[in-house]
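Novice: Using only what follows, build the 3D model:
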Amino acid sequence: MKEIILQEFQEKHTNYKHFCDKTINLIGDLLQQNKIIIHNLSGRVKDNQSLAKKIDKKIDKYTSINDITDIIGIRIITHLESEVDIIEKLMRDEFKIDEENSIDKRELSNDQFGYRSLHLVISLNNTRDTLTEYASYKDFKCEIQIRSILQHAWAEIEHDLGYKGKIQIPDQYKRDFNRLSALLETADKEFDRLKKELSTYENNVSNLIISEPQNVGINKASLEKFNLDNEILIEARNFLANKMQWKYIESVGSDRIIPRFAYFKMRTIKDINDSLIENKDLFFKFLDVFTEGFHYSEIAINIIIYYFQHFLAAISEDEDYINGYLHYEDTIGGEPEEFIEKIKEAKNKV
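Specialist: Below is the predicted model:
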């Protein structure tokens, strides 16, 4: 029987490879359509030697090649443990699931440690297997392993060490394995908790900016919300859009913009807002002068904040101070003399 199965495997190997590639592409498209970002998606078809070893281990179980459900293997590595459940639902919605051969290896008893992963054996659903491009793969199955980065790290290190599961571990090292397993599991859960709390913060930050801006630090979430909602910044964007015929696109370079507020001793959203209110008239004149001759069809929607930092440096009319700003953390294009010239021109503008 082994020889018959291996012979059939050789005859179908090309089809297995094509089905593996098509399934990877299909899953990739489904993830993208559902806006699910993962760490990695990969797949493989078992080689002849691996298949032969598998048959030898369970010689009484396999009577045909169709009994072997992991000839094709696809691995989805998520960033967070909670995303495994999200992808599981997607797979169940889009494929047939062989429940008998699927297994959830994430749930371990209190005295267990080791490999944790969700294994789903899938095949094409009734809608998809009638399509011309999939019809020849109607009876094919593949095993999808879904796990987080940290679960994957454990699996890779465990494999490298050559010990799989509690039974194989020498007694004097079991405590060490337990501790490491607990650390990775805790880290997975903590990353999930942090993501949820950050999401809650991002959803609430607009209200916090309105109610207590003095307590809202300058960070990516708060600055993006402030940039989109602040009336002065909206007015400034409209002013330049009308003047320059600019089309605004998504924010870029916030990692460079955020740290530079420290140069101006600004720590909170209120600090930025108060300065905008105090300097609005002169800032708009500076924008008018500073952007003269600029030619862009598209520009980042947070560009006004970037120009406001230029303005804060320029109003000092101090070459050393402006130079310090231009070289604070990273180098910005421009010369101190140019900034001083532009602010003086703005001040003289009627």
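Novice: from here on, contacts and neighbour counts on C-alpha atoms
Specialist: Fine.
Novice: distance between the helix or strand where D160 lies and the chain's centre?
Specialist: With secondary structure defined by DSSP states H and E, D160 is part of helix 149-161. In this view, helix 149-161 has its centroid 21 Å away from the chain centroid, taken as Cα atoms, centre = their mean, to the nearest Å.
Novice: Check which helices and strands the helix or strand that it is followed by sits against.
Specialist: Following the chain from helix 149-161 toward its C-terminal end, the next helix or strand by DSSP H and E is helix 171-211. The contact analysis (3 or more Cα pairs under 8 Å, 6 or more residues apart in numbering; DSSP states H and E) places helix 171-211 against helix 149-161, helix 220-229.
Novice: elements contacting the first one?
Specialist: In other words, helix 149-161. Helix 149-161 sits against strand 72-78, helix 171-211, with contacts defined as 3+ Cα pairs under 8 Å, 6+ apart.
Novice: Show me which positions of the helix holding D160 end up buried.
Specialist: 149-152, 154-155, 158 (16 or more other Cα atoms under 10 Å).
Novice: between the helices and strands packed on helix 149-161, which one is nearest to N40?
Specialist: Of all these, the one in closest proximity to N40, counting by Cα to Cα, is strand 72-78 (5.1 Å).
Novice: Now do that closest one against helix 149-161, angle only.
Specialist: Strand 72-78 runs at 130 degrees relative to helix 149-161, counting by axes from the mean of the first three to the mean of the last three Cα atoms, to 10 degrees.
Novice: Just the buried residues of the helix or strand following strand 72-78, please?
Specialist: Toward the C-terminal end, the helix or strand that comes next after strand 72-78 (DSSP H and E) is helix 82-94. Taking 16+ other Cα under 10 Å as the neighbour-count basis, helix 82-94 is seen to contain the buried residues 82-84, 87-88, 91, 94.
Novice: Could you also give me the structure for this next sequence, so I can compare it with the first?
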Amino acid sequence: MQQYKYNIQCDTLTPEQEFYQESYVFLEGAIIEVLSRLEIIRKYKLTKGLNDPIEHCKARIKSAESMKEKLKRKELSVTVSNALTQIFDAAGIRIICTFLDDIYWIVDMLKNQEDFEVIEEKDYIRNPKPNGYRSYHLILKVPLHLEDHIQNVYCELQIRTIAMDCWASLEHQMKYKKDITCPDMITAELKRCADEMASTDLNFQTILDMIKVNAMKL
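Specialist: Predicted coordinates for the structure are as follows:
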């Protein structure tokens, strides 16, 4: 995922703009809407003297090539309509947190936004995948208020700690490298590291909670 940058001026169309056509603007809008909502909440917490729950965010619009492959894999016609209504991750945001509790705070905050509708959620932190993958996934339906109507756009969010993000990045490289000679050994080592990182994340949260309790006694 590359850092998302909004740029309304383009001399030539990218493959994504050519594929999504005018709907590309809707995907950008959904990302901007969610990121703006997160930024306001972050700043509000800081004014209260509380810690920022977000380390950083990354966002992307799914590449035309990846979207076409996914549509074919699901035996759907390769159309913009199917890309936006049958596939939910054309617009995606990754939110990186420092501590475990920050993840669940962000999830609750997003679910409390009255105009965001949660379409799907999967807690891969409490219920990790067999390979060790951990993250919290949300699919939101985000309303964009246009001149004459409201356009609803799906946006996928992956919320995870720094350790989880490092692991996922490494696992992603493993998945798409075709010349690896010892995949089983690397897969087993990744699973071991995932479990150790999960334990470390839990320890960090426990230490933070202890610090907060002691600070309240002073």
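Novice: Now compute the TM-score of the two chains, please.
Specialist: Structural agreement between the overlaid chains, expressed as a TM-score with TM-score structural alignment, normalised by the length of structure 2, amounts to 0.74; 188 aligned residues with a Cα RMSD of 2.9 Å.
Novice: re the thing from before, how about the helices and strands packed on helix 171-211 of structure 1 in a markdown table, adding distance to D271 of structure 1?
Specialist: Formatted as a markdown table, these follow (distance: least, Cα to Cα, whole Å):
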| stretch | distance to D271 of structure 1 |
| --- | --- |
| helix 149-161 | 40 |
| helix 220-229 | 12 |
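Novice: Show me the one of those helices that comes nearest L312 of structure 1.
Specialist: Using Cα to Cα, the nearest of these to L312 of structure 1 is helix 220-229, at 16.6 Å.
Novice: In structure 2, which residues correspond to that closest one?
Specialist: Alignment of helix 220-229 of structure 1 against structure 2: no match, by TM-score structural alignment.
Novice: and that helix, what other elements does it pack with?
Specialist: Packed against helix 220-229 of structure 1 by the contact rule (3+ Cα pairs under 8 Å, 6+ apart) you find helix 171-211, helix 231-244, helix 254-260, helix 269-290.
Novice: please redo it, this time with the cut-off set to 7 Å
Specialist: Counting contacts by 3 or more Cα pairs under 7 Å, 6 or more residues apart in numbering; DSSP states H and E, helix 220-229 of structure 1 is packed against helix 171-211.
Novice: what span of structure 2 lines up against the helix holding D160 of structure 1?
Specialist: Under TM-score structural alignment, the match for helix 149-161 of structure 1 is residues 162-174.
Novice: From the buried residues of helix 82-94 of structure 1, pick the one nearest L31 of structure 1.
Specialist: Within those, distances to L31 of structure 1 taken as Cα to Cα reach their minimum at I87, with 8.1 Å.
Novice: Quick one: map the closest one onto structure 2.
Specialist: Looking across to structure 2 (by TM-score structural alignment), I87 of structure 1 lines up with I106.
Novice: Next: K280 of structure 1.
Specialist: Using TM-score structural alignment, K280 of structure 1 lacks an equivalent in structure 2.
Novice: ok, back up a step: and for the closest residue to the match of I87 of structure 1 other than its chain neighbours, the neighbour number?
Specialist: Sequence neighbours aside, P53 is the residue nearest to I106 of structure 2 in space, at 7.7 Å (criterion: Cα to Cα, 6 or more residues apart in numbering). Per other Cα atoms under 10 Å, the neighbour tally for P53 of structure 2 reads 22.
Novice: quick one: secondary structure of P53 of structure 2?
Specialist: Using DSSP: H, G, I helix; E, B strand; the rest coil as the criterion, the local structure at P53 of structure 2 reads coil.
Novice: Alignment lookup: it to structure 1.
Specialist: Alignment note: P53 of structure 2 maps to I37 in structure 1; criterion TM-score structural alignment.
Novice: how close does that match sit to L183 of structure 1?
Specialist: Between I37 of structure 1 and L183 of structure 1 the distance is 25 Å, computed by Cα to Cα, to the nearest Å.
Novice: before we move on, what about S123 of structure 1?
Specialist: S123 of structure 1 is 36 Å from L183 of structure 1, by Cα to Cα.
Novice: how close does the aligned partner of K57 of structure 1 in structure 2 get to S66 of structure 2?
Specialist: Aligning on TM-score structural alignment places K57 of structure 1 opposite R73 in structure 2. As judged by Cα to Cα, R73 of structure 2 and S66 of structure 2 stand 10 Å apart.
Novice: Alright, that wraps it up for me.
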